[in-house]
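Engineer: Here is my input; please provide its structure:
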Amino acid sequence: MKQRFNTLDLQVALHELSVCFSGCRVTNVYDINNKTYLIKLHKPDSKAIVLIESGIRIHCTDFDWPKNMIPSGFSMKLRKHLRSRRLEKVSQVGVDRIADLQFGSGEAAYHLIVELYDKGNILLTDYEFTIISVLRPRTDENSDVKFTVREKYPFHLAKQNEKLTLEKVKELICDAKQNEDLKKILTFNLSYGAPLIEHCLSIGDFPDKCIIDKNFNRDDDIEKLFNALLLGEKIIEELKTEIHPGFIVTKITKAIKLELEKNKELENEELVT
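Structural biologist: All right, here's what the predicted structure looks like:
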């Protein structure tokens, strides 16, 4: 079971929210627990609910979630500033796992910023991105930036997209140590996310465990790798412009194989009798 959203999940979910709910007004905000919130929007003849779980996920939902009888202080703050405002814009901050939901426009706008990395966070800011309320006040250890009320949200800390070039790929491979895992190198340095990196390497016909200088040649395989990664760039652009269905995937583990074999034996016995 997927534990939290990766970059691709976020891009797909935000595009769906933008297409389905842009222009809808907020009717109410509820909390399920101290990390999970529901934003109910007005949309004629259909449910329009956005589920936000700090550090984990953000998406539309039709499920009838159990709500807390008494709303939390953070929910009340969101109700005060967001209720009756239109959802004007949904965007990703850089290429980080951060969503920015804009309610209202101009100087009357409010931004709900949802962080889906590490321990996560949800912040409400005004139109100038000054923090009004924050679910988890904290100070960034690396930069001493404060995520607290009356501070500006630090957009400059978010990862920004860098255009993929052959030179960039060559640089990554040249800097790699002998016997390093190619997938780990690419996952750490590119904003694709591990699943898309795996897909690109598979399409490029690289082995599952591709090791630098063992089954990856620094000279001969660079262009092949670059072309495989360009496919990843194309997939990312498609995900930003089209609504895609989700897929349920299962891995056939040893336990599942044994169960399948056992069921097959029982079926054969029944056929014999």
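Engineer: going forward, measure contacts and count neighbours with C-alpha atoms only.
Structural biologist: Will do.
Engineer: Just the buried residues of the helix or strand harbouring residue 81, please?
Structural biologist: Using DSSP states H and E, residue 81 sits in helix 73-82. The neighbour-count check on helix 73-82 (16 or more other CA atoms under 10 Å) flags 74, 75, 76, 77, 78, 79, 81, 82 as buried.
Engineer: Could you also give me the structure for this next sequence, so I can compare it with the first?
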Amino acid sequence: MTTTNTSKITSILKNLKNEKINTWFDLGLFIDKFKEQNLASAFNGNASTFDEHIEKGGIAFLTFYFTIDGITVETEKYAKTFKNIYPDIPIHFIAGEIKEEADELIPKDAFRKVIPEMEAFDAWPLFKDFFQIKMERGSKEYNDLIGKFWTEVLVLVEKLGSYIEENDISLLYLINVCSNPGNVSLALATVLISEYLGIPVINNNHDFYWEGGNRDVEIKKKGLKKGPRDFFFHNAHVGEFFSIIETIYPWESRSWMNVNINKMQQNHLININGHNPANVALLGTAVDTKMHQMSK
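Structural biologist: Have a look, this model is predicted:
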């Protein structure tokens, strides 16, 4: 593992702090401008030297938490696969929490990093503000949230970005970070870090917020049944707010590969979200029944 300084993240953070993000419209304009930038890749070689670049820098698996669950079981397989391809690759497991029981699945030689601000859903401080409190344009909740949100994004850019830069990580592998809005601050921070540092991303989507979720107006108009993810659309009526979620879940970029677990998700990204088919892939989930057997 190579350790470097964090001069790039320090500069990035300084520039982000100079952005005047005081309203949801400010943030939307910033993201539009950001998407138009032609940011340089951290890798400038050719296909034959790309493997060396990946193996030297290493891969970081990012998710909300690691425990004994489907996400961690899948991540263990991904880590083994990369080790088979690149025997000397440094592997990092980064999450808001790494539970003790995950020791059975996380490789012994993997580096671990816990960043509490990466926790999600009920453990994310802004989850209620985003998806439970009713927001109206110009309301106190609407005006207060943008400041709290942008502050969190900057904290995560500094903490997560510094770790990535310090360890010269060359590939990010996200699991559900940019498919389910469990922590929107983390999703946006990850987008900013990856693009500014020029690091390629494999964005592995196990499930999306729109699977089992709809806007209230659509439910009433089409007579749809209520779904388990309808709450993600709680404030979808506020366009400048909800467009942030629509833009980063998932992010589309030349350096991002969106990997889905079924064809319905794949088709949705291409046909509805308008993603480039060249950057959308399919990787189903499976369980090694020899290793993971049900107890009798």
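Engineer: After superposition, what's the TM-score here?
Structural biologist: Scored against TM-score structural alignment, normalised by the length of the first structure, the superposed chains reach a TM-score of 0.24; 121 aligned residues with a CA RMSD of 6.8 Å.
Engineer: Mind giving me the packing neighbours of the helix holding residue 81 of the first structure?
Structural biologist: Contacts defined by 3 or more CA pairs under 8 Å, 6 or more residues apart in numbering; DSSP states H and E place helix 73-82 of the first structure against strand 25-31, strand 131-134.
Engineer: same thing but at 7 Å, please
Structural biologist: strand 25-31 (3 or more CA pairs under 7 Å, 6 or more residues apart in numbering; DSSP states H and E).
Engineer: Report the angle between the strand it packs on and helix 73-82.
Structural biologist: Here strand 25-31 of the first structure runs at an angle of 170 degrees relative to helix 73-82 (axes from the mean of the first three to the mean of the last three CA atoms, to 10 degrees).
Engineer: next structured bit after strand 25-31 of the first structure?
Structural biologist: Strand 25-31 of the first structure is succeeded, C-terminally, by strand 36-42 (DSSP H and E).
Engineer: between that following strand and strand 25-31, how many degrees?
Structural biologist: Using the same axes, to 10 degrees: strand 36-42 of the first structure against strand 25-31 is 160 degrees.
Engineer: tell me what strand 36-42 of the first structure is packed against?
Structural biologist: So strand 36-42 of the first structure, by 3+ CA pairs under 7 Å, 6+ apart, packs with strand 25-31, strand 49-53.
Engineer: buried ones in that strand?
Structural biologist: Quick answer for strand 36-42 of the first structure (16+ other CA under 10 Å): 36, 37, 38, 39, 40, 41, 42.
Engineer: all strands for the second structure, in order.
Structural biologist: Ranges of strands in the second structure, per DSSP state E, are 59-62, 65-66, 91-95, 97-98, 111-114, 171-175, 201-205, 256-260, 280-282.
Engineer: Enumerate every residue touching residue 263 of the second structure.
Structural biologist: For residue 263 of the second structure, the contact set (CA atoms under 7 Å, 6 or more residues apart in numbering) comprises residue 282.
Engineer: Identify the residue nearest residue 111 of the second structure in space, chain neighbours excluded?
Structural biologist: residue 92 (4.6 Å; CA to CA, 6 or more residues apart in numbering).
Engineer: repeat for residue 75 of the second structure
Structural biologist: Using CA to CA, 6+ apart, the closest residue to residue 75 of the second structure is residue 61 (7.5 Å).
Engineer: Does the one you found touch residue 79 like I think?
Structural biologist: No: with contacts counted by CA atoms under 7 Å, residue 61 of the second structure stays clear of residue 79, the gap being 8.4 Å.
Engineer: what number of residues lie near the residue lying closest to residue 266 of the second structure once chain neighbours are set aside?
Structural biologist: Spatial nearest neighbour of residue 266 of the second structure, excluding adjacent residues (CA to CA, 6+ apart): residue 260 at 6.1 Å. In terms of burial, residue 260 of the second structure registers 24 neighbours under the definition other CA atoms under 10 Å.
Engineer: right, and residue 260 of the second structure touches residue 203 too?
Structural biologist: No: with contact defined as CA under 7 Å, residue 260 of the second structure does not count as touching residue 203 (8.4 Å).
Engineer: that older thread, TSV for the helices and strands packed on strand 36-42 of the first structure, including distance to residue 256 of the first structure and mean neighbour count?
Structural biologist: Converted to TSV, these look like this (distance: least, CA to CA, whole Å; neighbours: other CA atoms under 10 Å):
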stretch	distance to residue 256 of the first structure	mean neighbour count
strand 25-31	37	21
strand 49-53	31	22
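Engineer: would you list those in CSV and tack on distance to residue 125 of the first structure?
Structural biologist: What follows is those, written out as CSV (distance: least, CA to CA, whole Å):
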stretch, distance to residue 125 of the first structure
strand 25-31, 16
strand 49-53, 16
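Engineer: Pull the number of nearby residues for residue 257 of the first structure.
Structural biologist: With other CA under 10 Å as criterion, residue 257 of the first structure counts 11.
Engineer: Where does it fall, secondary structure wise?
Structural biologist: Going by DSSP H and E, residue 257 of the first structure is part of helix 254-272.
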